[in-house]
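Participant: Structure of the sequence below:
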Amino acid sequence: MIYSLHNEAYSFASAGDKQVPWWSFTKTVIATLTLKCVEQGKIELDSKLKGKPYTYRQLLQHTSGLTDYAMLREYHQAVTNGQSPWPCDEMLAKVQVDDLLFNPGEGWRYSNIGYLFLKQQIEQCYDAPFAEVLDTLFKSVDISNSALIESSAEFDKLNVSNQSYDPRWCYHGVIAGSVHDAAEFLHLLMSGQLISKPMLNRMLTPYKLNFDVGQRPWKSPAVGLGVMLNCEPELKTSGHTGQGPQSCFAAYHFEQINPITITVFEQTHSQAVVEDKAVELAKAFTGR
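Facilitator: You can find the predicted model right below:
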């Protein structure tokens, strides 16, 4: 297990320089860049994508009605068989992307496709490939050991799985970086240093999720804009968990007596494992 703890006065990392896949914590980075586009007047949060019935806010919040390729058995078989990722247009045709599961704003469904569309919008806003936009963002905050990975060769070099995987199967992209960089990024975000405090408040406005999360530690789950939230007063958190082949990644900011940002990576099939470890570390830090 690899982890990092960070607050204003304290920073600790266990094997913190090793690069690991951030999996769906990448969505929080995409959301940050999208909200920066809003602040810069490039897009409006509640405007609709051109020719589409859903807004940027709804994509960020998973309330757009979009389905997801992870629902396709054919997708999982292709990944398991080591096939090359389908071209984007082919994937969208396979999922019948225009057949929404519900009217935008009238339900909730986690969708990687929504974040693919946001990534594409970021590329349009900055007139540059997503990898370049990401690199510019990271350099601006002195994050130097994290980047987008775009090939199975790059993934295999991470040495986190005994099977090869092409990260292009994750259509919105996968960042690989150190747990220390992830903690630093989330800490900067939650302290209002990447987007303005008013925009951060919009990001953290909860959309309550009325379902049981099972053995995971969240008892009052919600989502914001690109972040997962837990709204319990005694365990108030914001961040994101992600999962890929044989590993999970969790990045959370804990609003407690001594606020702290914690990132955890583990070679496991259970998201609860990394989330429980993050909670355990946060509670231990409270006593410092």
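
Participant: Please count neighbours and contacts with C-alpha atoms only from this point.
Facilitator: Will do.

Participant: Show me what whichever strand in the chain runs longest is packed against.
Facilitator: With secondary structure taken from DSSP state E, the chain has its longest strand at strand 235-244. Applying 3 or more C-alpha pairs under 8 Å, 6 or more residues apart in numbering; DSSP states H and E, we find strand 235-244 packed against helix 25-39, strand 228-232, strand 247-254, helix 271-286.

Participant: could you give the angle of it to helix 271-286?
Facilitator: Counting by axes from the mean of the first three to the mean of the last three C-alpha atoms, to 10 degrees, strand 235-244 lies at 140 degrees to helix 271-286.

Participant: any residues touching strand 235-244, and which ones?
Facilitator: 22-25, 28, 186, 204, 226-231, 248-256, 269, 271, 275 (C-alpha atoms under 8 Å, 6 or more residues apart in numbering).

Participant: quick one, what contacts F285?
Facilitator: N258.

Participant: structure for this one too, so we can compare:
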Amino acid sequence: MTLQPIYHHWITTEGREGGDSASGALFPYWSFTKTAISICALKLVEACYLKLDAIVPGQPFTLRQLLQHTSGLPDYEPLKSYRAAVARKEEPWSRPKLLEAAMAQGMLFDPDQGWSYSNIGYGHVRELIEETTGMPLGRVISDLICQPLGLQTVNYWETPEQTASLIWDAADGYDPRWVFHGCLIGSVSDAAHLLHALFRGQLLHGQILDDMLARHVIGGAIPGRPWTECGYALGLMSGAVGEVGRAIGHSGGGPFSVNAVYHFPDRPDPVTVACFASGSDESVAEFEAVKIARQV
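Facilitator: Predicted coordinates for the structure are as follows:
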């Protein structure tokens, strides 16, 4: 059953804009944060501080492989002990404990010999960014993305105290440190504007934007979700959703809310849509985003 309300905001290439995005309300961006992390990493590549295809020191994989989930690293989401600890609202595990638990599963495949979604991989990217810049990830995202675009509501979610500012009552007691790579919070409108700016060339352009958009094809339709073709670029889910055509962006979900933030380049007036809903079923937000893209 579709959960209500679903907050949304949309922007088209020709400049039309609208939606019901609960002015002033803040939402967790969950894995849409990966898109922001990828943009920051690629801006550092563009500035020659990082190399996209060089082996990460002390590791068997490259930055590109981390960003595209082709590193072979496992994930912590499948761990029953992790999910149980989050549900009990325990103190978040330390980085060494989280890595030990996840890596006990072993590498899933040799780098670039498969595809598997890994939050652990984006934890490594976060560390690369912080080591390279000498600044915490939240400051880097603010300096490289939020301030240039004027995204005034977007902040790095660091403490349980910030959780009280979120629109969802079910967020009470959740500690954002459970998200290993970090998580942003902000308005629905700013989520749409962030992704729209990427496709307007305001954040990356030329070869580095081409690198970000180059995708690894994963497969076809997913039962119960709008995807008819699936792939993953660098920090971007990239596939197709039937007659609406390509969808490029990211879905996200946590214990109490979900979102879908996508650009639909094949529409007559290409549109970026952000949708946020309560619950744990990402398809709710995805289907709503596709419906709005079709209507707009």
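
Participant: What's the TM-score once they're superposed?
Facilitator: Once the chains are overlaid, their TM-score stands at 0.95 when taken by TM-score structural alignment, normalised by the length of structure 1; 285 aligned residues with a C-alpha RMSD of 1.5 Å.

Participant: what's the burial count for the residue mapped onto P28 of structure 2 from structure 1?
Facilitator: In structure 1, P28 of structure 2 lines up with P21, judged by TM-score structural alignment. For P21 of structure 1, the number of neighbouring residues by other C-alpha atoms under 10 Å comes to 28.

Participant: Also G201 of structure 2?
Facilitator: There are 11 residues near G201 of structure 2, going by other C-alpha under 10 Å.

Participant: excluding its backbone neighbours, what's nearest the alignment partner in structure 1 of it?
Facilitator: Counting by TM-score structural alignment, G201 of structure 2 lines up with G192 in structure 1. Spatial nearest neighbour of G192 of structure 1, chain neighbours left out: L200 (6.6 Å); criterion: C-alpha to C-alpha, 6 or more residues apart in numbering.

Participant: Which strand or helix spans the one you found?
Facilitator: helix 197-203 (DSSP states H and E).

Participant: Next secondary structure after that helix?
Facilitator: That would be, after helix 197-203 of structure 1 and using DSSP H and E, strand 207-208.

Participant: From the rest of the structure, what touches the very next helix or strand once past that next one?
Facilitator: Next along the chain after strand 207-208 of structure 1, taking DSSP H and E as the criterion, comes strand 221-223. Residues from elsewhere that reach strand 221-223 of structure 1 (C-alpha under 8 Å, 6+ apart): 61, 204-210, 213, 228-231.

Participant: need the residues you listed in TSV with neighbour count and distance to T67 of structure 1, can you?
Facilitator: Listed next are the contacts of strand 221-223 of structure 1 as TSV, based on neighbours: other C-alpha atoms under 10 Å; distance: C-alpha to C-alpha, whole Å:
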residue	neighbour count	distance to T67 of structure 1
Q61	27	13
L204	20	24
T205	14	23
P206	20	22
Y207	17	19
K208	15	20
L209	14	18
N210	9	19
V213	13	20
M228	23	19
L229	27	22
N230	22	24
C231	18	26
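
Participant: Return the closest of the residues you listed with respect to N103 of structure 1.
Facilitator: Q61 (13.9 Å; C-alpha to C-alpha).

Participant: so who does the closest one touch?
Facilitator: By C-alpha under 8 Å, 6+ apart, the neighbours of Q61 of structure 1 are Y207, V223, G224, L225, G226.

Participant: Which two among those are spaced furthest apart?
Facilitator: Maximum distance among the contacts of Q61 of structure 1 (C-alpha to C-alpha): 11.4 Å, for Y207 and G226.

Participant: hang on, the earlier thing: and the buried ones among the contacts of strand 235-244 of structure 1, selectable in PyMOL?
Facilitator: Only the buried members of the contacts of strand 235-244 of structure 1 enter the following PyMOL selection, criterion being 16 or more other C-alpha atoms under 10 Å:
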select buried, resi 22+23+24+25+28+186+204+226+227+228+229+230+231+248+249+250+251+252+253+254+255+256+271+275
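
Participant: Can you list the residue ranges for strands in the stretch 1-150 of structure 2?
Facilitator: 6-12, 17-20, 27-28 (DSSP state E, counting those that start in this stretch).

Participant: Could you confirm the match of G201 of structure 2 falls within a helix?
Facilitator: No - per DSSP: H, G, I helix; E, B strand; the rest coil, G192 of structure 1 lies outside any helix segment and is coil.

Participant: how about the aligned partner of H263 of structure 2 in structure 1, what does it touch?
Facilitator: Counting by TM-score structural alignment, H263 of structure 2 lines up with H253 in structure 1. Contacts for H253 of structure 1 (C-alpha under 8 Å, 6+ apart) come out as L186, H187, M190, T237, S238, G239, P259, I260, T261, I262.

Participant: returning to that earlier point: just so I know, which of the helices and strands packed on strand 235-244 of structure 1 lies nearest V179 of structure 1?
Facilitator: Between these, strand 247-254 lies closest to V179 of structure 1; by C-alpha to C-alpha that is 8.5 Å.

Participant: what's the next helix or strand after that closest one packed up against?
Facilitator: Using DSSP H and E, the helix or strand that directly follows strand 247-254 of structure 1 along the chain is strand 260-266. The helices and strands touching strand 260-266 of structure 1, judged by 3+ C-alpha pairs under 8 Å, 6+ apart, are strand 2-6, helix 179-190, strand 247-254, helix 271-286.

Participant: With distance to K36 of structure 1 as extra columns, can I get the ones you listed in a markdown table?
Facilitator: Listed next are these as a markdown table, based on distance: least, C-alpha to C-alpha, whole Å:
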| stretch | distance to K36 of structure 1 |
| --- | --- |
| strand 2-6 | 24 |
| helix 179-190 | 11 |
| strand 247-254 | 20 |
| helix 271-286 | 28 |
